[in-house]
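Asks: Kindly generate the corresponding structure for this input.
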Amino acid sequence: MFFLLGALALMLQGMALFRFAEFLDAQRLLVESALWQLGAALAAGCWMANMGTTQHHGQWRSLFVHGFLLCLLLPIVGQAIIASTALGIVFMPPVRRVPLVQFVPRPRVVPSLIRQVTYGAGLRLLGRLRDVRLSADERLQAMVGLRELPSNVSGGLLRKLLSDPVEEIRLLAYGIFDAAENRIRQEILIARQLLDESESDSEHAQLAGRLAELHWELVYQNLVHGELRQFTLRCVRQYAHEALMRNAKQANLWYLLGRSALIESEPEQAREYLARAQEHGFPAHRLAAWLAETDFQQGQYAAVPRSLSALKGIATPSPYEPVKRYWFT
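Replies: So this is what the prediction gives:
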């Protein structure tokens, strides 16, 4: 079809040139030549639109305008371009056909299949607990799955649920929150009693380190807040230093001191503690993010990628992936 349109455009273009030559001899009116030129331009525009849609779907309007104006305003040049394009299509066909870009429909959510999805369960659970528009029964069912979330996430969420408008949610959140806090505090009381009764330095260092870890659990799980949180952080430092005075090779306690210093916005002290933890064998990839945090708090942004270099080439937890992409790209 488009070959016939191309031949028609060439023929009309030739007639327009012929009538224009007669106009130069003053034997014909110029308007007749202009009409032939207009017809040739229309045929050329239709031809280009018809031919271009096979490879450029949805762009026929721009192709028509391009061919029409090209042939209307540049008679001889337009005729040459149309002829060369037609010959190129005939004698130089494309080696392979470029597949057309197709639009796919938007995915449709099937509510009955949501329960079978295993990934992202934590985020869905958080969304259900925070959505006050859901019924009380649906939110209570979500509270049952709260145990599957990491402790540092569930603790902060439980604290927010203590002020929930639904009484059953508040009572259940308080029960879970109080049970977790009481369990750790009970272990702290037992460890303190054993610490008072300890006789050797090694036993004292082990129990003091255990107390530092238990107080850190209260902070890590977001079970303490405000001034009580500050007091708990001081206890972490006190028992950690007490244990390290008797055994300085406990890398995990140097790590807790570094984390505590970061919370207190003491990046220089934190870097020193984290460096001591690495000296005593603490895994470098677990320290990388916190060393980078010390650089960031000190405003040494150029040093952040260097501190994160230990994360390259290893399977890191998903929370570190956005950090890696930001600083390494």
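
Asks: rest of the way, CA atoms for contacts and neighbours
Replies: Fine.

Asks: what's near enough to touch the residue lying closest to Ser309 once chain neighbours are set aside?
Replies: In space, Ser309 comes closest to Ala288 once its chain neighbours are excluded; the distance is 7.5 Å by Cα to Cα, 6 or more residues apart in numbering. Ala288 sits next to 307-311 when contact means Cα atoms under 8 Å, 6 or more residues apart in numbering.

Asks: Here is the second sequence; please produce its structure so I can put it next to the first one:
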Amino acid sequence: MISKWLFSGAFVFELGSWGALFQEMPIGAAALLFVSAHGISSVLLAAGVWLLLPNRYKFPLPWSPLFIFSLSFFVPVLGAIGVAIAVFPALYMPRTQKEQAWDAIGVPDLPFRPQERSRDLMFQDGGLQDVLRHAPSAQKRVSALFATRRMPSKDSIPILKLALRDPADDVRLLAYSMLDRQESEINHRIQVSLQQLADATGAHKAAVHATLARWYWELAYLGLAQGSVLEHVLKQAREHVNSALAQGAGDDSHLLAARISMEMGDLEGADQHLLDAQAAGIDLEKLLPFMAEIAFSRGDYTAIAQLLRQLPEDMLTRPPFAALARYWL
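Replies: Modelled structure (predicted):
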């Protein structure tokens, strides 16, 4: 209703401004009367049009109404007609809106536990590392650490170690406590096995030695031991696995001994343990990746391709061997 009165007033003042030009009066007075009446008309027209505009076109102030006023004031007659032609059809005959096929939503928070778990988490830790490196919110980085609780230790520990360098105290303390918990659990199992070893005899003693070798190896394999501690852990693992083999432990101990020797840089010993494992009945396809790794460490790159070709075809199509097959074969 207000807009109609504003438009009516704008029309009347616009007619009055043009009527002043045809009156018998001095040019200066006629020009002043024309400009005044035309200016009032432009103000009323701009106000009326501005009230009818959708909210998204009304702001920012004062530029929206000032633009309409400028069109009407600086382009007499044609400006007002142009505003009317541009605005009124759009107001009363709006374009039909197409159905929106998608909705914009906010970025969801990182869950404390995986919503969907895959059997193979080998390639799912990169996203959490990116969160720890780039997320500005400490709470999101803490959430990333909580998400590692459902991951294998081999994949989660590098993420926790990365969090130890985080600038936020909460993130560092949480990462340290989670690492310490895993290390404490393994050390506790080692202490229990050492107590059992004191009273063990015969085959049971060989099994306890094998268990100790596995737990010491676990500390090294997971990266929980470094430097001189790593050397000590590997030596303990080798001593116990050799004792287990000497007392008739199972064929898996040969493979464990080979992996320990590889980690210590004893490639000849690792090669011999793999041969012993094969003689003990371990499937060759289980040993071939380690043989290829030894060949790589020796620089015998021709042997790598020969060893990988002996793996089953379906095995070469699955990670991590798919990438190796593409490169070496």
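
Asks: Please report the distance of the residue nearest to Ser309 of structure 1 from Gly175 of structure 1.
Replies: With distances taken as Cα to Cα, to the nearest Å, Ala288 of structure 1 is found 37 Å from Gly175 of structure 1.

Asks: Check the alignment and tell me where Gly155 of structure 1 lands in structure 2.
Replies: Aligned counterpart of Gly155 of structure 1 in structure 2: Ile157 (TM-score structural alignment).

Asks: coming back round to it: generate CSV for the contacts of Ala288 of structure 1, with neighbour count and secondary structure as supplementary columns.
Replies: Listed next are the contacts of Ala288 of structure 1 as CSV, based on neighbours: other Cα atoms under 10 Å; DSSP: H, G, I helix; E, B strand; the rest coil:
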residue, neighbour count, secondary structure
Ser307, 20, helix
Leu308, 23, helix
Ser309, 17, helix
Ala310, 16, helix
Leu311, 20, helix
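
Asks: In CSV: those, plus distance to Arg115 of structure 1.
Replies: Listed next are the contacts of Ala288 of structure 1 as CSV, based on distance: Cα to Cα, whole Å:
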residue, distance to Arg115 of structure 1
Ser307, 41
Leu308, 38
Ser309, 39
Ala310, 38
Leu311, 34
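
Asks: Buried by neighbour count: which residues of the biggest helix by length in structure 1 qualify?
Replies: Using DSSP state H to define each element, structure 1 has its longest helix at helix 167-197. Buried residues in helix 167-197 of structure 1, counted by 16 or more other Cα atoms under 10 Å: 169-170, 172-174, 176-177, 180-181, 188, 191-192, 195.

Asks: The next helix or strand after it: average distance to aligned residues in structure 2?
Replies: Once helix 167-197 of structure 1 ends, the next helix or strand along the chain (criterion: DSSP states H and E) is helix 201-220. For helix 201-220 of structure 1, the mean deviation from structure 2 after alignment is 0.7 Å (mean Cα distance after the TM-score superposition for structure 1).

Asks: If I take helix 201-220 of structure 1 and helix 167-197, what angle do their directions form?
Replies: 160 degrees (axes from the mean of the first three to the mean of the last three Cα atoms, to 10 degrees).

Asks: Go ahead and name everything in contact with the helix or strand harbouring Pro89 of structure 2.
Replies: Counting by DSSP H and E, the element that carries Pro89 of structure 2 is helix 78-92. Contact partners of helix 78-92 of structure 2, identified using Cα under 8 Å, 6+ apart, comprise 42, 45, 49, 52-53, 68, 71-73.

Asks: and those as JSON lines, adding distance to Gln278 of structure 2 and secondary structure?
Replies: Output for the contacts of helix 78-92 of structure 2, formatted as JSON lines (distance: Cα to Cα, whole Å; DSSP: H, G, I helix; E, B strand; the rest coil):
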{"residue": "Ser42", "distance to Gln278 of structure 2": "97", "secondary structure": "helix"}
{"residue": "Leu45", "distance to Gln278 of structure 2": "95", "secondary structure": "helix"}
{"residue": "Val49", "distance to Gln278 of structure 2": "90", "secondary structure": "helix"}
{"residue": "Leu52", "distance to Gln278 of structure 2": "87", "secondary structure": "helix"}
{"residue": "Leu53", "distance to Gln278 of structure 2": "84", "secondary structure": "coil"}
{"residue": "Ile68", "distance to Gln278 of structure 2": "89", "secondary structure": "helix"}
{"residue": "Leu71", "distance to Gln278 of structure 2": "91", "secondary structure": "helix"}
{"residue": "Ser72", "distance to Gln278 of structure 2": "94", "secondary structure": "helix"}
{"residue": "Phe73", "distance to Gln278 of structure 2": "96", "secondary structure": "helix"}
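
Asks: Pull out the buried members of the residues you listed.
Replies: By 16+ other Cα under 10 Å, the contacts of helix 78-92 of structure 2 give 42, 45, 49, 53, 68, 71-73 as buried.

Asks: What is the most widely separated pair among the residues you listed?
Replies: Leu53 and Phe73 (19.2 Å; Cα to Cα).

Asks: Tyr92 of structure 2: neighbour count?
Replies: 8 (other Cα atoms under 10 Å).

Asks: To which residue of structure 1 is it aligned?
Replies: Using TM-score structural alignment, Tyr92 of structure 2 sits opposite a gap in structure 1.

Asks: just Val43 of structure 2 next, same as before
Replies: By TM-score structural alignment, Val43 of structure 2 lines up with nothing at all.

Asks: which residues touch Val43 of structure 2?
Replies: 10, 69.

Asks: what about it, helix or strand, and which?
Replies: Per DSSP H and E: helix 27-52 holds Val43 of structure 2.

Asks: cool, and Leu6 of structure 2?
Replies: Per DSSP H and E: helix 2-21 holds Leu6 of structure 2.

Asks: any residues touching that helix, and which ones?
Replies: 30-31, 33-38, 40-45, 47-49, 51-52.

Asks: returning to that earlier point: any chance of the buried ones among the contacts of helix 78-92 of structure 2 in a markdown table with distance to Met264 of structure 2 as columns?
Replies: Converted to a markdown table, those look like this (distance: Cα to Cα, whole Å):
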| residue | distance to Met264 of structure 2 |
| --- | --- |
| Ser42 | 89 |
| Leu45 | 88 |
| Val49 | 83 |
| Leu53 | 78 |
| Ile68 | 81 |
| Leu71 | 84 |
| Ser72 | 87 |
| Phe73 | 88 |
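
Asks: Check which residues of the helix or strand following the helix holding Pro89 of structure 2 are buried.
Replies: Note on helix 78-92 of structure 2: by DSSP H and E, the next helix or strand toward the C-terminus is helix 126-134. Using 16+ other Cα under 10 Å as the test for burial, helix 126-134 of structure 2 gives 128-129, 131-132.

Asks: For helix 126-134 of structure 2, which helices and strands make contact with it?
Replies: Applying 3 or more Cα pairs under 8 Å, 6 or more residues apart in numbering; DSSP states H and E, we find helix 126-134 of structure 2 packed against helix 138-147, helix 153-163.
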